[in-house]
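Peer 1: Coordinates only, no sequence provided:
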């Protein structure tokens, strides 16, 4: 069997764009078989892999948002320190310099990033992880489920 794909037809262009490869996926030929003795139907690979993709996307989003909150505040603090030293030296609440208050505020902002991370994990990532764990793992090439 050749791995040359040159004989395959190219997808038709729509408004100058090529549709995604999943748009032309053929319908399954036969319904999913039941596993002997399990009493439940075998789940398709696409739903398992789709759930994994969603889980990975949610984890990436979660890491990016928490990182941008913590590092973004720190970058703003450093930028103000370099670009506006007069503002940072100006007295604020209780006679403390503004720069010192903003530096101390980094601790609550870091905790806010941690709380945001935990909240988004419970709200978005954990349900996806539970959904992935409910699926049967896809079979190896020999037809047996992976351990």
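Peer 2: Yes, it's here. Note that this is a predicted model, so its numbers are computed, not measured. Numbers count the residues shown, from 1 in each chain.

Peer 1: use CA for all of it now, contacts and neighbours both
Peer 2: Noted.

Peer 1: Would you tell me which helix is longest in the chain?
Peer 2: Determined from DSSP state H, the single longest helix within the chain is helix 45-83.

Peer 1: list the buried ones in it?
Peer 2: 48, 51-52, 54-55, 58-59, 62, 65-67, 69-71, 73-74, 77, 80 (16 or more other Cα atoms under 10 Å).

Peer 1: would you list every one of the helices in the protein?
Peer 2: In the chain, the helices defined using DSSP H lie at 45-83, 85-89, 98-104, 106-120, 126-134.

Peer 1: and here's the other structure:
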């Protein structure tokens, strides 16, 4: 019994791969190199607006994330590194750790409100501007 499976999977033709340079067809060899002009970013237009929209969305996500996660990281760091601070009584008779844990909810809501504010102030106007622009490439009709 043979373990050779090459008969089961015959070699497939791969276009563009030739055995030797002599076997390369004439049309496949480059005759002359044409250099395309270097494209620069347009100073205005839909691409610029889309870049600004992406940048505003990234900034918005980062600020809101760092606000919520930053406070949580500070809380965890204090819990691990300074447990004596966390067990000390805060004004009102609660331990400081419990008070800081309860403050996490308002901090999270503040991060959500900050996210909403920056969305209305910076991102939504950019999105409306991009949405109002006419599409430079007409949509193709679906092929039947």
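Peer 2: Looks like it arrived, so ask away. Everything numeric here is computed off the predicted structure, so don't read it as measured data.

Peer 1: Just give the TM-score of the two.
Peer 2: After superposition, the two chains reach a TM-score (TM-score structural alignment, normalised by the length of structure 2) of 0.68; 110 aligned residues with a Cα RMSD of 2.9 Å.

Peer 1: circling back: can you lay out the helices of structure 1 as CSV showing distance to residue 21 of structure 1?
Peer 2: Converted to CSV, the helices of structure 1 look like this (distance: least, Cα to Cα, whole Å):
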stretch, distance to residue 21 of structure 1
helix 45-83, 14
helix 85-89, 54
helix 98-104, 50
helix 106-120, 31
helix 126-134, 23
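
Peer 1: Quick one: map residue 109 of structure 2 onto structure 1.
Peer 2: The alignment partner of residue 109 of structure 2 in structure 1, by TM-score structural alignment, is residue 111.

Peer 1: circling back: out of the helices of structure 1, flag the one nearest residue 4 of structure 1.
Peer 2: In terms of Cα to Cα, the element of the helices of structure 1 nearest to residue 4 of structure 1 is helix 45-83, at 24.6 Å.

Peer 1: From what I see, residue 85 of structure 2 and residue 98 are in contact.
Peer 2: No - using Cα atoms under 8 Å, residue 85 of structure 2 is not in contact with residue 98, being 11.2 Å away.

Peer 1: Identify the residue of structure 2 aligned to residue 84 of structure 1.
Peer 2: Checking TM-score structural alignment: residue 84 of structure 1 goes with residue 82.

Peer 1: how near is that match to residue 104 of structure 2?
Peer 2: Distance, residue 82 of structure 2 to residue 104 of structure 2, using Cα to Cα, to the nearest Å: 18 Å.

Peer 1: Between those two, which is the more surrounded one?
Peer 2: The residue with more neighbours, out of residue 82 of structure 2 and residue 104, is residue 104; 16 against 11, by other Cα atoms under 10 Å.
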